[in-house]
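predicted model and sequence follow; I will ask about them next.
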Amino acid sequence: MFVRIVKMGFVPEKVETFLSDFEAIKSKVRGFKGCLFLELYRDKNNTNQFFTYSYWEDEQALQNYRDSDLFKGVWKNTKQYFNQKPEAWSVDKLVSLD
């Protein structure tokens, strides 16, 4: 399994817009071929800081999503609200405890 973590910081006045936009597209992203899991997290102390965690079948599945019209539209819309450069990590899941 391949995990993608993205950290995004937003202009405080645009947080509610981002959350509304995420609500509208989350099922499309999760339903994209190869996406196995999607969650959104919000920092407890810096409430305009968010993280997405998504699990993908493999790196090619993530790349297919990144090459899709869906991603291009989502990213174009979302990045206009950033107040800092986003950061992303691609990691391999090694252990999961129930």
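Received the coordinates, thanks.

switch to C-alpha atoms for all contacts and neighbour counts from now on
Fine.

in stretch 41-54, what's buried?
Asn48, Gln49, Phe50, Phe51, Ser54 (16 or more other C-alpha atoms under 10 Å).

which element is the fourth one on?
It stands for Phe51. For Phe51, the host element (DSSP states H and E) is strand 49-56.

next secondary structure after that strand?
helix 59-66.

for comparison:
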Amino acid sequence: MLVRIVKMSFRDDKTEEFLANFEANKTKIRHFEGCQFLELYRDQNNTNIFFTYSYWRSETDLNNYRHSDVFKNVWAKTKPLFNAKPEAWSVDKVASLK
């Protein structure tokens, strides 16, 4: 399993637009083949900074998503809203405690 973390920073006046776009597409993203989990986080102090946290069955599944129409449509609406370059990490889960 691959864990994908993406940090996105938006212009203050564009956060609601981002949230509406995420709301409209979150089910498509979550049900894309290979996506097993999806969450969105918002920084408590800098409320224009968001993180997506997703689990993918494999790197191939993530890459298939990144080259899909679903991603292209979401990203086309998201990219113009940024105030900084997004950052992304693909990581392996080392430990998980519940």
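Thanks, I have the structure now. The structure displayed is predicted, hence computed values, not measured ones.

isn't Trp89 of structure 1 up against Phe51?
No. Assessed by C-alpha atoms under 8 Å, Trp89 of structure 1 is found out of contact with Phe51, at 10.8 Å.

what touches both of these two?
Residues touching both Trp89 of structure 1 and Phe51 (C-alpha atoms under 8 Å, 6 or more residues apart in numbering) are Ile5, Val6.

which residues in structure 1 form strands?
2-9, 35-42, 49-56, 87-92 (DSSP state E).

want to throw these into JSON lines with distance to Phe22 of structure 1?
Output for the strands of structure 1, formatted as JSON lines (distance: least, C-alpha to C-alpha, whole Å):
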{"stretch": "strand 2-9", "distance to Phe22 of structure 1": "13"}
{"stretch": "strand 35-42", "distance to Phe22 of structure 1": "9"}
{"stretch": "strand 49-56", "distance to Phe22 of structure 1": "10"}
{"stretch": "strand 87-92", "distance to Phe22 of structure 1": "18"}
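
closest one to Lys79 of structure 1 among these?
strand 2-9 (8.9 Å; C-alpha to C-alpha).

nothing else from me, thank you.
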